[in-house]
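[1] just coords:
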């Protein structure tokens, strides 16, 4: 499947790939659940372990899913000419 054929959904005014969204959510959820299980096994605060797992999952998601946006900065001719004469 090419990028042109891929399905996108609009979330908060931005278009995202469903495949990448589901992958990122699954990685973050798995890391969070694993951290809570570790916290429970150690008998410490599951809440903070879960927060740490969510942060680790978010970082892993950032590494796995790359942006597909192509940003080009184009100079405006009016701004290069300087301020208008007084």
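    In hand now; what should we look at? Quantities reported herein were computed from a predicted structural model and do not represent experimental measurements.
[2] Please count neighbours and contacts with C-alpha atoms only from this point.
    Fine.
[3] center of this protein - which residue?
    Centroid-nearest residue in the chain: residue 62, 5.5 Å away (criterion: C-alpha atoms, centre = their mean).
[4] So that one versus residue 24, what's the distance?
    For residue 62, the distance to residue 24 (C-alpha to C-alpha, to the nearest Å) stands at 8 Å.
[5] can you tell me how far residue 77 sits from residue 31?
    49 Å.
[6] Between these two, tell me which one has more neighbours.
    Between residue 77 and residue 31, counting by other C-alpha atoms under 10 Å, residue 31 is the more crowded of the two (22 against 8).
[7] then this one, side by side with the first:
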């Protein structure tokens, strides 16, 4: 079964949604949003109340959330290079 057929079948089942002209698995999207929200808000809330520190802590929390999300959720896309003559 080709990758395009697999993606089409997943889209028919409702497992994927289109985000910025790309198909995204709903469970993976919700998981990544949850991870990023928790790390960003958690870092913001533990920051000292001095003016620039909550912003810096929140940004660091967002980066940590992004790194965790990219480790936990692997891309499911496969690329095939096809010669133009085929």
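    Now that the structure is in, tell me what you want to look at. As the structure is a computational prediction, the values presented were derived from the model and not from experiment.
[8] Let me see the TM-score of these two.
    Here the TM-score for the pair of chains, by TM-score structural alignment, normalised by the length of structure 1, is 0.76; 74 aligned residues with a C-alpha RMSD of 2.0 Å.
[9] hang on, the earlier thing: does the counterpart of the residue nearest to the centre of structure 1 in structure 2 belong to a helix or a strand, and which?
    Residue 62 of structure 1 maps onto residue 70 of structure 2 when the alignment is built from TM-score structural alignment. Applying DSSP states H and E as the criterion places residue 70 of structure 2 in helix 53-72.
[10] What lies in contact with that helix?
    31-32, 35-45, 47-48 (C-alpha atoms under 8 Å, 6 or more residues apart in numbering).
[11] 7 Å - rerun?
    32, 35, 36, 39, 40, 41, 43, 44, 47, 48 (C-alpha atoms under 7 Å, 6 or more residues apart in numbering).
[12] now swap in stretch 28-37 of structure 1 and tell me
    Here stretch 28-37 of structure 1 has contacts from 46, 49, 50, 53, 54, 56, 57, 58, 61, using C-alpha under 7 Å, 6+ apart.
[13] The first one - how many residues pack around it?
    The number of residues packed around residue 46 of structure 1, counting by other C-alpha under 10 Å, is 18.
[14] what residue of structure 2 matches up with it?
    Using TM-score structural alignment as the criterion, residue 46 of structure 1 maps onto residue 54 of structure 2.
[15] how about the helices of structure 1, start to end?
    18-42, 46-64, 77-80 (DSSP state H).
[16] Quick one: those as TSV, columns for distance to residue 9 of structure 1 too.
    Formatted as TSV, these follow (distance: least, C-alpha to C-alpha, whole Å):
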stretch	distance to residue 9 of structure 1
helix 18-42	7
helix 46-64	18
helix 77-80	35
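[17] closest to residue 6 of structure 1 out of these?
    Minimum separation from residue 6 of structure 1 across these (C-alpha to C-alpha) falls at helix 18-42, 8.2 Å.
[18] now the angle between helix 46-64 and that closest one, please.
    Orientation of helix 18-42 of structure 1 against helix 46-64 (axes from the mean of the first three to the mean of the last three C-alpha atoms, to 10 degrees) gives an angle of 150 degrees.
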